[in-house]
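Trainee: what's the 3D shape of this:
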Amino acid sequence: MEMKLFDTISELDHYAAQLFAATLNHKPHATLGLATGSTPIGIYEKMIEMYRKGKVSFKEATTFNLDEYVGLPENHEQGYAHYMRQHLFAHIDLPSEQAHLPNGNAENLHEECEQYDRMLTEQPVDVQLLGLGHNGHIGFNEPDGSLQGGTHIVELKEETRVANARFFDSLDEVPKQAITMGVGSILKANTILLVVKGADKAEIVKQALTGPITTECPASLLQTHANVIVLLDKEAGRLL
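Mentor: Purely as a prediction, here's the structure:
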């Protein structure tokens, strides 16, 4: 596990964006695993900036997102498909058919999960971007006595829904289910890029990176992966 601490968020975002650009410049048809939430926004802004300056192209790339809410109306502004268009896809040259997200409105959600896993098997992820939830979740893999390896439907913990309620008008509007890549799917990526920002994440960072490996802290399973790069601002890394 390689760990880097940054004095500023901007420096962290720039480093992460450069890593993605370097991957694509070396392998234009690379498969990128992408995430949503507040953590990646600055990274995506830097990637867009690099694209506009001609430093990287996404036209041969393929992307897979970690997760999507179940049951939100199509094009809902808090859906992750909308998020990705707003923060990245609408601003780069990635063909829309090469961008994949789980379909939270599929008629058969279990079949959707199986299809997503088949695509991930056919096009393994070269670099997977992850954030870290306050309870140690990665993707929407919540703490539990056991975890599912493949893409699956998950019941969201109340603390996760409360944390995401800031994006909705009320807690009642936050979906109770999501489709997420499983931890097993995530761990199949060649390189995992874990990005964590903020003093409020310092305790869970310490637990995930230095504590026991347990399904009660899904991110701790990253300790078993051979190629994890952890990018932290100085606040998130203050307990290490």
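Trainee: drop to CA atoms for contacts and neighbour counts, all remaining ones
Mentor: OK.
Trainee: would you list every one of the helices in the protein?
Mentor: Here the chain has its helices, by DSSP state H, at 9-26, 41-52, 80-87, 109-122, 158-164, 183-187, 202-210.
Trainee: now render those helices as a markdown table, adding mean neighbour count.
Mentor: Formatted as a markdown table, those follow (neighbours: other C-alpha atoms under 10 Å):
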| stretch | mean neighbour count |
| --- | --- |
| helix 9-26 | 18 |
| helix 41-52 | 19 |
| helix 80-87 | 18 |
| helix 109-122 | 16 |
| helix 158-164 | 15 |
| helix 183-187 | 21 |
| helix 202-210 | 20 |
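Trainee: residue contacts, residue 113?
Mentor: 102, 150, 151, 152, 153, 179 (C-alpha atoms under 8 Å, 6 or more residues apart in numbering).
Trainee: and the furthest pair within those residues?
Mentor: Spanning the widest gap among these are 102 and 150, at 12.6 Å by C-alpha to C-alpha.
Trainee: what separation is there between the residue nearest the centre of the chain and residue 153?
Mentor: The geometric centre of the chain, computed from its C-alpha atoms, lies nearest to residue 35 (C-alpha atoms, centre = their mean), at 2.6 Å. Going from residue 35 to residue 153 by C-alpha to C-alpha, to the nearest Å gives 17 Å.
Trainee: following up with a second sequence; could you model it the same way so I can compare the two?
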Amino acid sequence: MSSSWQVDRLVIRSEASRSDMAKTASLDLAATLHQLLAAKDRVSVMFAAAPSQQDTLALLCREKAIDWSRITAFHMDEYIGLEAGHMARFANWLDRYLFSHLPFGAVHRIEPHRFASPEACATDYACRLAAEPLDLVCLGVGINGHLAFNDPPEARFDEKEAVKVVTLAQDCRAQQVEDECFAQLTDVPQRAITVTIPALLAATSMICIVPGALKKEAVTRMLTGPVTEDCPASILRTHNQARLYIDSDSMPDVDRRAA
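Mentor: Predicted coordinates for the structure are as follows:
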């Protein structure tokens, strides 16, 4: 059974199953893209790379009525130290599940191996974002409440940089093993490049997709606790056009529908 409610400015939509959630999220995502394309010649969209997004992206790939040639695609984070062809690299994940299936006008990938340093890669990506400001961000939430690779306690709501190099928190790295992206913790890189929270929030619209029991605690914290850097996802409650999609497994422990 589906339901919807609001916490601060954040609109939440809950569905009984993961598949129903993916269908609802993909339909709303497609509708948002149609609206943006009706208002602008070109649209910039940033996508997260994670198993939690896979079902929704698969349905989005069926939307042939969208003029994908007018859409520029970005992604939001990438590991440092993995070889270019590594299956766990987020750019490669998105190539498999999204970028290779749709005729985007342009695709911007974070590719640390092409630069003299990770910092140089971050600076280059920030320049590309500045040239094509984001209209829409499609993202998830980590088990520690992170957005992109902005993990507590290093996440900053007032970060000055649009893209930066970060050290990954232990629980964030453990999630990559739980998601079966890596065989063991020692395989998960310790550093990454990420788009920062202010840069994500600068998008006109945000669609956040968070299924599964592993995310239940994070969703509960983001919806029922304070807006705090200790749970970076809580900042979505301040965005004017943010929507959260969850399933019965990630439904928060404290129901705020009556709030």
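Trainee: please identify which of the helices of the first structure is closest to residue 170 of the first structure.
Mentor: Using C-alpha to C-alpha, the nearest of the helices of the first structure to residue 170 of the first structure is helix 158-164, at 9.3 Å.
Trainee: now that closest one on the second structure. Mean distance?
Mentor: Helix 158-164 of the first structure, aligned to the second structure and superposed, deviates on average by 1.2 Å (mean C-alpha distance after the TM-score superposition for the first structure).
Trainee: which strands or helices does that helix pack on?
Mentor: With contacts defined as 3 or more C-alpha pairs under 8 Å, 6 or more residues apart in numbering; DSSP states H and E, helix 158-164 of the first structure has no helix or strand neighbours.
Trainee: what's that helix aligned against in the second structure?
Mentor: Per TM-score structural alignment, the counterpart of helix 158-164 of the first structure in the second structure is residues 170-176.
Trainee: next one: the matching stretch to chain centre, how far?
Mentor: Computed by C-alpha atoms, centre = their mean, to the nearest Å, the chain-centroid distance of stretch 170-176 of the second structure equals 16 Å.
Trainee: ok, residues contacting that stretch?
Mentor: So stretch 170-176 of the second structure is contacted by 142, 143, 144, 151, 182, 185, 188, 189, 190 (C-alpha under 8 Å, 6+ apart).
Trainee: skip the chain neighbours and tell me the closest residue to the fourth one.
Mentor: This means residue 151 of the second structure. The shortest distance from residue 151 of the second structure to any non-neighbouring residue, by C-alpha to C-alpha, 6 or more residues apart in numbering, is to residue 169 (6.3 Å).
Trainee: ok, which of the helices of the first structure comes nearest residue 61 of the first structure?
Mentor: Of the helices of the first structure, nearest to residue 61 of the first structure by C-alpha to C-alpha is helix 9-26, at 7.5 Å.
Trainee: now that closest one on the second structure. Mean distance?
Mentor: Helix 9-26 of the first structure sits 2.1 Å off on average (mean C-alpha distance after the TM-score superposition for the first structure).
Trainee: that helix corresponds to what range in the second structure?
Mentor: Using TM-score structural alignment, helix 9-26 of the first structure pairs with 18-35 in the second structure.
Trainee: picking up where we left off before, now the contacts of residue 113 of the first structure in TSV, with neighbour count and distance to residue 75 of the first structure?
Mentor: TSV is the format used below for the contacts of residue 113 of the first structure (neighbours: other C-alpha atoms under 10 Å; distance: C-alpha to C-alpha, whole Å):
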residue	neighbour count	distance to residue 75 of the first structure
102	27	14
150	18	26
151	27	22
152	23	22
153	24	20
179	26	17
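Trainee: rebuild those residues as a markdown table, extending it with distance to residue 42 of the first structure.
Mentor: Output for those, formatted as a markdown table (distance: C-alpha to C-alpha, whole Å):
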| residue | distance to residue 42 of the first structure |
| --- | --- |
| 102 | 23 |
| 150 | 29 |
| 151 | 27 |
| 152 | 28 |
| 153 | 29 |
| 179 | 25 |
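Trainee: so which of the residues you listed sit within strands?
Mentor: 152, 153, 179 (DSSP state E).
Trainee: before we move on, the earlier item: for residue 224 of the first structure, find the nearest of the helices of the first structure.
Mentor: helix 183-187 (8.5 Å).
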